[in-house]
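In: build me a model:
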Amino acid sequence: MGLTSDKVLALAVLGALGLFVGTVWLWPRLARRGWRAVSGRVGLLLSTQLMLFTAVGLAANQAFGFYATWADLFGQEKGQGVVVDHTPAGGPLKVVDTRRVPGAASARPQLGGQIQKIAVVGRMSHIATPAYVYLPPEYFQPRYRTRTFPAAVVLTGYPGTAEALVDKLDYPRTAARLVEDGRMQPMILVMMRPTVAPPRDTECVDIPGGPQTETFFAQDLPDAVSGQYRVARGQGGWGIIGDSTGGYCALKLAMHHPRVYAAGAGLSAYYNAPNDPTTGDLFHGDKELRNRANLWWYLKHMPAPDTSLLVSSSKVGESNYKATLKFIERVKATKLTRISSIILESGGHNFNTWRREIPGTLEWMSGRLGGR
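Out: Next comes the predicted model:
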């Protein structure tokens, strides 16, 4: 049974409840002196606490999508996600599965849209990774058969799971509802995690001698998706959204590649690549690469990018609040780069907060992208 299985969570809850009842039942028998009685009491308390911790941890992981598998949790995912050959068919993108949109009134794509699971192989980066593509109902309707649609890449945090963008953060269902309400245009969403070389957190950097993650997102992914779907080509057709690590990546990619991404939205983002055990050495002594990954440095020393940015934070509950206000002022001083924000009165670094920000973010993104 998988880490995110409801059965695993149910067994953990039942185990915790059973140990609690057992502790209450056996406590009178162990309420005497002697090493055996003391050891029994200690064992029951530790077992109960451990099972409670396990149940709470499993529930939190299901809610926030920290880890996808047991191997992911215990750091046993060692594959770097880098390939040397193309797919057997010779193309960079392959559809491997289709599913209905959660909560859609109909399973027919013309009425409820469709989610396709794809496998992407970067022609330049040679990175291979899965993703989910949301196609709106209009994509399948005859009257739109010649229309191209704007597209937005949607990224999780680290480590994150792409499934959480569909099932927990409700991106497809939210987009469909906004279109029905006339608040946004139909848009294709390409949903994935930025961890394309697991378990390493590459921070969307082209690592010297390592995964070329920025190249994958800036060139390989848009090229592969545009070759498979009716996506608006040229400047103004693509945007990128992310939360936490994905938010940093979204802002950086929009700033570094404004001709690719006309808009970038960072929800609870930070503004400089961290250096910690999950990232390893990202720059290998390359000062220029390190500077480019620092958005503060980039705004000060590089020409202002012709793109639109959106940042979000909360006055209470988010550690990036002051930095976000400072970032807004720094971008405004460039005169060319456009900046918008969502500032909540309170909210944490979690799914519940991002669900409150996603409708406004999608509406904002829709207004800055164009199809034809």
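
In: CA atoms for contacts and neighbours, from now on please.
Out: Noted.

In: find the centremost residue of this structure, please.
Out: residue 156 (0.8 Å; CA atoms, centre = their mean).

In: now do the contacts for that residue.
Out: Counting by CA atoms under 8 Å, 6 or more residues apart in numbering, residue 156 makes contact with 162, 165, 192-194, 242-247.

In: what about those residues, which are in helices?
Out: 162, 165, 245-247 (DSSP state H).

In: okay if I get the residues you listed as a markdown table plus neighbour count and distance to residue 12?
Out: Converted to a markdown table, the ones in helices among the contacts of residue 156 look like this (neighbours: other CA atoms under 10 Å; distance: CA to CA, whole Å):
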| residue | neighbour count | distance to residue 12 |
| --- | --- | --- |
| 162 | 24 | 25 |
| 165 | 21 | 25 |
| 245 | 29 | 30 |
| 246 | 31 | 31 |
| 247 | 29 | 33 |
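
In: name the nearest of those residues relative to residue 82.
Out: Residue 82 has its nearest neighbour among the ones in helices among the contacts of residue 156 in residue 162, at 18.7 Å by CA to CA.

In: what is the nearest of the contacts of residue 156 to residue 215?
Out: residue 194 (12.5 Å).

In: report the secondary structure state of residue 344.
Out: Classification of residue 344 by DSSP: H, G, I helix; E, B strand; the rest coil places it in strand.

In: how close does it sit to residue 324?
Out: 12 Å (CA to CA, to the nearest Å).

In: and this one, so I can compare the two:
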Amino acid sequence: MGLTSETTVYVMVALAAVCVALLVWLWPRFARQGWRQVLARLVAVGTTQVVIIAAFACWLNSSYQFFGSWGELFGRVETAPVGVTQAGGPGVGTGNDVAVRGALVQPAGDEQLSRVSGLPAGPAAVTGRVESVKVIGRRTGVVDPAFVYLPPQYFQKAYQRQRFPVIVALSGYPGSIFNLAQHLRVSQTAGELQRSGRMQPTVMVMIRPTIAPPRDTECVNVPGGPQTETFLAKDLPEALKSAYRVGHDASAWGVMGYSSGGSCALQLTMRDPHVYTTAAALSPDYKVKDDPTTGDLFGSGPGRADRINGHDLMWRLKHLPAPQVSVLVAESKHGERGYPQTQAFIKAVKAPMRVASILPEHGSHNFPTWVQEMPPALEWMSRQLTFPQDVVPRHVKKGAGAADRPATGHGTLRADGTEPTPTAGTRR
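Out: So this is what the prediction gives:
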């Protein structure tokens, strides 16, 4: 039985019901005096509670897909498929290239995808298509599952020589691509916006930044450990460019996410502006810190302080030149803890970096809030990314996007995704 299957949930619920029934039936025997009876009562109550909690955890995991398999739950992670061999270096995750026989993007099972509601149905040239794949990192050896949404135009003859902009959507921790597709409704929202003309045709890639579950690596290259930043900033774009007609210029690449995925989106854009020029972060943090789920992210030795500062976005804004990127941050004024930090981040941004914001009055750190913020965030991102780009590099065409705009300014988006009239000090 798979960890996320309904059969597992039903079995655990039935087992919990049996434990409760046995506890009630046998309790009179356990009520007698004596140390054995006391021990029996403790074991019976403890076992029943553990089974009930396990049943609830299985149901919760089946609904939100935090862990996709028993191996992930216990830390046994697939690192490389058959055909990937190490070349000239120590283990996976050290940054040494691996020799890959076969494609960097390969088909994957549809078990999770089949449970997502509202996906395109019909001819791909009319409704688009969502593919379930696994992405193989040539440098890191990481194998990560992903959903890829291809818009209808991708399959239409009029666009057969066009490269499309890309938005990489990152889940939070310990989230999954199922959360992005089912609960955040990434592809469904993008499809609706594109059909209504509020968003240009864009390839949406849903992927999790948790490449070494159950550890939360926060998109950091851990010394001697998982190389998450390398995978997301180098391996992932290389793999997608090898498999799909997507833009080869950074102006066509954006990244977004919620919670820790939003933090990753900001980190990637500010640290790797030659890869991602646009980010949208829903309820992010602005500094990476060690905690029980991350372990030691920065290692020891004289370089530790520099590594910590490098992942502190407020420190970067104060001490390093601002990258020429556009970012959007979203945080509720009431109901989320990060509003003061978000305001401080917005005020700290300086040219040539640009920042926009979605600041609703009320909201919580949950999917209903992020679903409301998704349409304006995607519309804003779409206006930053260049399109179309011709398949032949020397004939690249650029549409109205980040490359055509002044690279400075602050803005707050309205609920419909439009920007208000600039305030004093904002250049257009």
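
In: anything in contact with each of residue 344 and residue 324 of structure 1?
Out: Counting by CA under 8 Å, 6+ apart, the contacts common to residue 344 of structure 1 and residue 324 are 312-313.

In: contacts only, for residue 217 of structure 2.
Out: 209-211, 226, 228, 294, 297.

In: tell me the counterpart of it in structure 1.
Out: Under the alignment (TM-score structural alignment), residue 217 of structure 2 pairs with residue 202 of structure 1.

In: and that match, what helix or strand is that in?
Out: Residue 202 of structure 1 belongs to no helix or strand when elements are defined using DSSP states H and E.

In: and residue 63 of structure 2, by the same measure?
Out: helix 35-64.

In: could you do residue 153 of structure 1 as well?
Out: Applying DSSP H and E as the criterion places residue 153 of structure 1 in strand 151-155.

In: in structure 2, which residue range corresponds to that strand?
Out: Residue span in structure 2 matched to strand 151-155 of structure 1, by TM-score structural alignment: 166-170.

In: quick one: average offset of the matching stretch versus structure 1, please.
Out: Its aligned residues in structure 1 lie a mean 0.8 Å from stretch 166-170 of structure 2 after superposition (mean CA distance after the TM-score superposition for structure 1).

In: for stretch 8-26 of structure 2, same thing?
Out: Superposing on structure 1 and averaging over aligned pairs (mean CA distance after the TM-score superposition for structure 1), stretch 8-26 of structure 2 comes out at 3.7 Å.

In: and that stretch, which residues are buried?
Out: Going by neighbour count (16 or more other CA atoms under 10 Å), the buried part of stretch 8-26 of structure 2 is 8-9, 12-13, 15-17, 19-20, 23.

In: stretch 247-262 of structure 1 too?
Out: 247-262.

In: in terms of contact, does residue 132 of structure 1 touch residue 188 like I think?
Out: No: the criterion here is CA atoms under 8 Å, and residue 132 of structure 1 misses it with residue 188 at 10.4 Å.

In: what touches both of the two?
Out: Contacts common to residue 132 of structure 1 and residue 188, judged by CA under 8 Å, 6+ apart, are absent.

In: return the residue of structure 2 aligned against residue 109 of structure 1.
Out: Counting by TM-score structural alignment, residue 109 of structure 1 corresponds to residue 124 in structure 2.

In: what's the neighbour count on residue 41 of structure 1?
Out: Around residue 41 of structure 1 there are 19 other residues, counting by other CA atoms under 10 Å.
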